[in-house]
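[1] this one's sequence-less:
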């Protein structure tokens, strides 16, 4: 991931948006990660006939080009489906700014390179108001400095060291485990020998 992210922000102030809203279960039929952009927030974007809801923020210019979401509390609650993160990223969302995120959603985002800057409620509410301006709100997110800026204003956000490192270094749990491959193999050899001796006795 780049050190900084730049993009237009869209306001999605709903609280407790769960993973079934982010990625409805009817889109969980693919056996790969591809093709999930259509499902991202589908029930908010479209009606039952497939027609776009004209009043939904991501269907209106300029926010139909947004790559950053500013969201309500407890975004990503619900099931553990990783498809929610995949779909948002395929749709073009690179960062989500909020006050709190559900734990499993947060972990899935970290593993897949979706940045989740955490801000205080007053900062979030100010950004929501600014994002509603017809000209749009352009935000720069500096992952290294843990700061976001718009215009001449710079604001701090929270991101734990492990998440920050994972985003900057494109790390995930699998790659971290592979760094210890030699030690794992040595442990397996030792365990196999212990089991052989035990059986022989």
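    Yes, it's here. Just so we're clear, the structure is a prediction, and the values are computed from it rather than from any experiment.
[2] Every contact and neighbour count from this point should use C-alpha atoms.
    Noted.
[3] tell me which strands and helices the lengthiest strand in the chain is in contact with?
    The residue-count maximum for a strand in the chain (DSSP state E) belongs to strand 4-12. With contacts taken as 3 or more Cα pairs under 8 Å, 6 or more residues apart in numbering; DSSP states H and E, strand 4-12 sits against strand 68-71, helix 121-131, strand 137-142.
[4] Wasn't residue 135 part of a helix?
    No. Counting by DSSP: H, G, I helix; E, B strand; the rest coil, residue 135 is located in no helix; its state is coil.
[5] residues near it, how many?
    Using other Cα atoms under 10 Å, residue 135 is surrounded by 12 other residues.
[6] hang on, the earlier thing: would CSV of the helices and strands packed on strand 4-12 with mean neighbour count be doable?
    Formatted as CSV, the helices and strands packed on strand 4-12 follow (neighbours: other Cα atoms under 10 Å):
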stretch, mean neighbour count
strand 68-71, 24
helix 121-131, 17
strand 137-142, 20
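[7] here's the one I want to compare it with:
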């Protein structure tokens, strides 16, 4: 997992309340080889027209969205099934952070485990940011995980990032839960040795 400390980027706004994981990546693509990248499946069906061609009106298909590593999305983003492929598709497309009023619970945790920072912001703040981006598509947002805050453009100010301390530590170090556990191996080994010394019958 790629470490996350601070990311400054333009922002692509993808509207739609209750955007579920099947919209993020349709289920029929989940059998594809992840090694070849899931980015080509991101929002596959909703970013295309009836003929299967990319819809130039879809936010991520617009030239000003190129290179954006932060998405502004709407309430309850990532609801629906628990498929981790939805997060894979975002990560493979280079998305490092998501801003929304709320997220599906399982999706929120999957994002943290795969190097994406989901930031909850008040509805009014998200709406104000959407208006700002409409007026200035090149406006940037900074997600500063070290300082635990997101810095919005202009007078929209800074807002706290609230995530579990352990998940934050993993993200800052670029370690998943298993890799983080290995960093404690000296303490684990010492504990097991002491436990066996106090309870030798466990080794019988």
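    Thanks, I have the structure now. Just so it is clear, the structure is predicted and the values come from calculations on it, not from any experiment.
[8] ok so, going back, the longest strand of structure 1 relative to helix 121-131, how many degrees between them?
    80 degrees (axes from the mean of the first three to the mean of the last three Cα atoms, to 10 degrees).
[9] what does stretch 131-141 of structure 2 contact?
    8-11, 13, 64, 70, 150-153 (Cα atoms under 8 Å, 6 or more residues apart in numbering).
[10] Give me the buried subset of those.
    8-11, 13, 70, 150-153 (16 or more other Cα atoms under 10 Å).
[11] follow-up on the earlier one: counterpart of the longest strand of structure 1 in structure 2, which residues?
    Per TM-score structural alignment, the counterpart of strand 4-12 of structure 1 in structure 2 is residues 6-14.
[12] what's the mean distance for that stretch versus structure 1?
    After superposition onto structure 1, stretch 6-14 of structure 2 sits on average 1.1 Å from its aligned residues (mean Cα distance after the TM-score superposition for structure 1).
[13] Widest-spaced pair of the contacts of stretch 131-141 of structure 2?
    Spatially, the most separated pair among these is 64 and 150, at 21.5 Å (Cα to Cα).
[14] about what we covered before: how far off centre is the match of strand 4-12 of structure 1?
    12 Å (Cα atoms, centre = their mean, to the nearest Å).
[15] what's the distance between the spatially most central residue of structure 2 and residue 63 of structure 2?
    Centroid-nearest residue in structure 2, with Cα atoms, centre = their mean: residue 116, separated by 2.9 Å. Going from residue 116 of structure 2 to residue 63 of structure 2 by Cα to Cα, to the nearest Å gives 23 Å.
[16] before we move on, what about residue 98 of structure 2?
    20 Å.
[17] How about the secondary structure of the aligned residue in structure 2 for residue 62 of structure 1?
    Structural correspondence for residue 62 of structure 1 with respect to structure 2 (TM-score structural alignment): residue 64. With three-state DSSP as the basis, residue 64 of structure 2 sits in helix.
[18] quick one: contacts for residue 64 of structure 2?
    137-138.
[19] Let me see the contact set for residue 141 of structure 1.
    4-6, 147-149.
[20] Looking at structure 2, which of those hold up?
    With both residues aligned by TM-score structural alignment, their matches' Cα atoms under 8 Å, the contacts of the contacts of residue 141 of structure 1 that structure 2 also has are 4-6, 147-148.
[21] ok so, going back, not counting the match of strand 4-12 of structure 1 itself, show me its contacts.
    59-60, 65, 67-74, 96, 130, 133, 137-146.
[22] ok so, going back, state the pair within the kept ones among the contacts of residue 141 of structure 1 that is farthest apart.
    6 and 147 (12.2 Å).
[23] Aligned counterpart of the residue nearest to the centre of structure 2 in structure 1, please.
    By TM-score structural alignment, residue 116 of structure 2 lines up with residue 114.
[24] mind putting the contacts of stretch 131-141 of structure 2 in TSV, distance to residue 45 of structure 2 included?
    What follows is those, written out as TSV (distance: Cα to Cα, whole Å):
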residue	distance to residue 45 of structure 2
8	29
9	26
10	24
11	21
13	17
64	21
70	21
150	31
151	32
152	30
153	31
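[25] Now flag whichever of those residues is closest to residue 121 of structure 2.
    Using Cα to Cα, the contacts of stretch 131-141 of structure 2 come closest to residue 121 of structure 2 at residue 150, 9.4 Å.
[26] ok so that closest one is a strand residue?
    Yes. Residue 150 of structure 2 sits within a strand when classified using three-state DSSP.
[27] buried stuff in the biggest helix by length in structure 1?
    Across structure 1, the longest stretch assigned as helix under DSSP state H is helix 181-200. The neighbour-count check on helix 181-200 of structure 1 (16+ other Cα under 10 Å) flags nothing as buried.
[28] now swap in stretch 161-178 of structure 1 and tell me
    So, applying 16+ other Cα under 10 Å, buried residues of stretch 161-178 of structure 1: 163-168, 171-172.
[29] Tell me which of the residues you listed fall in helices.
    Short answer: the buried residues of stretch 161-178 of structure 1 in helices (DSSP H) are 163-168.
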